[in-house]
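In: have a look at this fold, sequence not included:
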């Protein structure tokens, strides 16, 4: 089964925008009510009968079932019969809110995520149609259950044979978007190692260095935008909270944040395509991005978006039939790619790799990328030599990357 998601910008009418906003607000209330119900049940059983709090205690009957997805769905069905506000929203959309809450608790128990939080007004950003209508796209309009036809920008056609399984409506600073989850019942063979091998090393000095001695500069999307963001946020601070002018100023800040995010994502896609156009195999370090984001240079690490780039690179490799593999990251900058000697730790200020054994000299990040490609080739059963003609027995000279 092949699954992928297409994103389209919606152009709803004013009444349809009001309907979207109303649905999001009802979904937020359902989320908060269900979360409050779960927290009360857990708090009523958080201490023994001989250790109750002297101040207050939650008292819920002992035979009350634990509020899970099935129990709360039954309660939602009963509540819809008496609550007119709940009737205005598609029943499956509200059920998906409860399912999302159940998934949040499962992630907390099994994956170490934090406790789910209540959502204040405006924080619910999306809702999901799990079973869309049979005919989803009619011309340049999307047929949404209980809402009808909504105009959208048909930026690219849906491929033949794909079926729309789900539709998620997402609210962003620039408007509403529709995420169409497409599926095709085919078996896609796994990409096998082939062609020229390329290793990459991600960093803050240079965004990316390849084993071919190509260096890609790191655009500082957020850092360069801080001055304008500070100016926009000053305007917000001078407005009365909740007023119309305050909302307009807040929207300008949100639009600029989205501009920064879109610019970063565009750079990641262009860089990924640039790499895939020159290799049949790409190897990268298996980075612990979550730990990197907690270091002293966390702002610059998050500005680089290494986790997003690796996900995009893996997707582009799949699309272009390029083999992609992550290798062990430990010791890549402490190993000589020429003689495999462990050179020890280097301070971050030292940007040149100089091997004391064989005398090999190269850029520090390029040497690490060459170690990465050697580990990748060893992992797939190839020799540690490069597979391209003319590059099998020598390491090329360092050069600057052309602008992407």
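Out: Structure's in. What do you need? The model shown is predicted, which means the values in this text are computed figures rather than measured ones.
In: rest of the way, CA atoms for contacts and neighbours
Out: Noted.
In: next, the distance between the ends of stretch 338-353.
Out: By CA to CA, to the nearest Å, the extent of stretch 338-353 from end to end equals 11 Å.
In: contacts for that stretch next, please.
Out: By CA atoms under 8 Å, 6 or more residues apart in numbering, the surrounding residues in contact with stretch 338-353 are 333-336, 355-358, 360-365, 367.
In: of those residues, which is the nearest to residue 84?
Out: Proximity to residue 84 was ranked across these by CA to CA; first place goes to residue 365, at 61.9 Å.
In: okay, one more to line up with it:
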């Protein structure tokens, strides 16, 4: 079982300077390796027999893959001796990061989905480096020993569970709040939780902008609107930033204040999402949700409200927590959930401002979001996993009845 814990780091002034220096050098090396890959890609992307008649064919060279780029690191330390100050495995991890980024651009991920063209990173956007391996006992009390950085104080707001070993450690610099340590933990003795849920304990969830969500039982969770409540304060600080001279220390200080304010909003939203997901999973074993195109909705007139609600983040948290608890979250088709009647299935057209559902066919009358949540639940009932679960339970009942009858005979 794998888990990730994040802690606040309290480095000394010298350690903070070393971390910043490492990030600057690693950013330069990342951009260099990425440029090397792009150089090869631009020269060799077209086969020779497909070139135009008048063209310049450069000297072809081998593809700069993971291993060939890794072999360049010893020579890098000779030509640029200051790179010897960086721990070797941290430097090697940069090569791996470039490989993953470029492979996703050319080949796509495990699902075949390709990402966009990788970007070169500016120094203020390169914030993290990773130790791929950590020794046992590297964390002693509230001090963690990081190779070539020394022992750094950690704010251990929660203890590491017994039996878990630290596999990797990542150091991240956040301009608004300082330095953080992310530990990847593993315990091979803990088995993966297999889904074990009651298919009868199911509900549908309709997310919205009037209420954050409405369940099929009619329960609602009000929308907090964290960003809109913080807009007044954000507007004041943003004006200060725009009035400061570019490149000045006062402008940098004000940008840091703005980042802290945005972080407060993000933290409040994240806390709300986790608490809402926990409350749902305590009540239900199976939760049906809409398979929404949040990216498309964020380009509409309701963009600010949609992004403030954070539906995509909430659904991701809900799915992950359900998987860890052995429960189930089922995405269903979103089209027509608000228009169709949950009682008779007849389509009842409604505009966005019409918040009540009145069916002329069967007389069903209830809130629009409540009606949509029931439709989502009804669509999830036909899910193959739930069907298999119900068939399994029914076969057990038949088998038990047969056994009882056979015993009585």
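Out: Okay, I see it. All figures in this text were calculated on a predicted structure; none of them were measured in a lab.
In: ok so, going back, how about the contacts of stretch 338-353 of the first structure, which pair is most distant?
Out: Using CA to CA, the two most remote members of these are 357 and 365, lying 19.1 Å apart.
In: who has more neighbours, the two?
Out: The neighbour comparison of residue 357 of the first structure against residue 365 (other CA atoms under 10 Å) goes to residue 365, with 28 against 13.
In: just give me the match in the second structure for the more buried one.
Out: Structural alignment (TM-score structural alignment) places residue 365 of the first structure against residue 369 in the second structure.
In: ok, back up a step: which of the contacts of stretch 338-353 of the first structure fall in strands?
Out: Among these, the subset assigned to strands under DSSP state E consists of 361, 362, 363.
In: which ones are touching the last one?
Out: By CA under 8 Å, 6+ apart, residue 363 of the first structure lies in contact with 213, 351, 352, 353, 398.
In: next one: the third one from residue 195 of the first structure, what distance?
Out: Spelled out, that is residue 352 of the first structure. From residue 352 of the first structure across to residue 195 of the first structure, the span is 29 Å (CA to CA).
In: ditto for the fourth one
Out: Residue 353 of the first structure sits 28 Å away from residue 195 of the first structure, taking CA to CA as the criterion.
In: looking at those two, which has the bigger crowd around it?
Out: More crowded of residue 353 of the first structure and residue 195, by other CA under 10 Å: residue 353, with 23 against 14.
In: can you tell me what that one aligns to in the second structure?
Out: With TM-score structural alignment as the criterion, the equivalent of residue 353 of the first structure in the second structure is residue 357.
In: and for residue 137 of the first structure?
Out: Using TM-score structural alignment, residue 137 of the first structure sits opposite residue 139 in the second structure.
In: what's around that match, how many residues?
Out: For residue 139 of the second structure, the tally of surrounding residues (other CA under 10 Å) stands at 18.
In: what sits against it?
Out: residue 145.
In: from residue 9 of the second structure, how far off is it?
Out: Counting by CA to CA, the gap from residue 139 of the second structure to residue 9 of the second structure is 13 Å.
In: kindly report the same for residue 334 of the second structure.
Out: Remark: distance between residue 334 of the second structure and residue 9 of the second structure (CA to CA) = 43 Å.
In: neighbour count winner among those two?
Out: The residue with more neighbours, out of residue 334 of the second structure and residue 9 and counting by other CA under 10 Å, is residue 9; that gives 23 against 17.
In: which strand or helix spans the more buried one?
Out: Taking DSSP states H and E as the criterion, the element that holds residue 9 of the second structure is strand 2-10.
In: kindly report the same for residue 247 of the first structure.
Out: With secondary structure defined by DSSP H and E, residue 247 of the first structure is part of helix 244-276.
In: sorry, back to before: touching, the match of residue 365 of the first structure and residue 214? I think so.
Out: Yes - the pair residue 369 of the second structure / residue 214 is scored as a contact, 6.2 Å apart, by CA atoms under 8 Å.
In: quick check: neighbours shared by the two?
Out: Residues touching both residue 369 of the second structure and residue 214 (CA under 8 Å, 6+ apart) are 206, 208.
In: so which of the contacts of stretch 338-353 of the first structure is the most crowded?
Out: residue 367 (31 neighbours).
In: quick check: it vs residue 313 of the first structure, distance?
Out: Here residue 367 of the first structure is placed at a distance of 21 Å from residue 313 of the first structure (CA to CA).
In: same deal with residue 216 of the first structure?
Out: Remark: distance between residue 216 of the first structure and residue 313 of the first structure (CA to CA) = 15 Å.
In: and these two? Which one has more around it.
Out: Higher neighbour count among residue 216 of the first structure and residue 313: residue 313, with 23 against 19, using other CA under 10 Å.
In: give me the aligned partner of the more buried one over in the second structure.
Out: Aligned against the second structure by TM-score structural alignment, residue 313 of the first structure finds its counterpart in residue 318.
In: ok, residue 278 of the first structure next?
Out: Per TM-score structural alignment, the equivalent position to residue 278 of the first structure in the second structure is residue 283.
In: and that match, how many residues sit next to it?
Out: One way to gauge burial is a neighbour count; for residue 283 of the second structure, by other CA under 10 Å, it gives 12.
In: likewise for residue 41 of the first structure?
Out: Counted by other CA under 10 Å, the residues lying close to residue 41 of the first structure total 20.
In: before we move on, what about residue 327 of the first structure?
Out: The criterion is other CA under 10 Å. On that basis, residue 327 of the first structure has 18 neighbouring residues.
In: counterpart of it in the second structure?
Out: Per TM-score structural alignment, the equivalent position to residue 327 of the first structure in the second structure is residue 332.
In: how about residue 162 of the first structure?
Out: In the second structure, the residue paired with residue 162 of the first structure is residue 164, using TM-score structural alignment.
In: gap between the residue lying closest to its match once chain neighbours are set aside and residue 149 of the second structure?
Out: Counting by CA to CA, 6 or more residues apart in numbering, residue 164 of the second structure lies nearest to residue 187, which is 4.7 Å off, once chain neighbours are set aside. Relative to residue 149 of the second structure, residue 187 of the second structure is positioned 27 Å away (CA to CA).
In: thanks a lot, see you next time.
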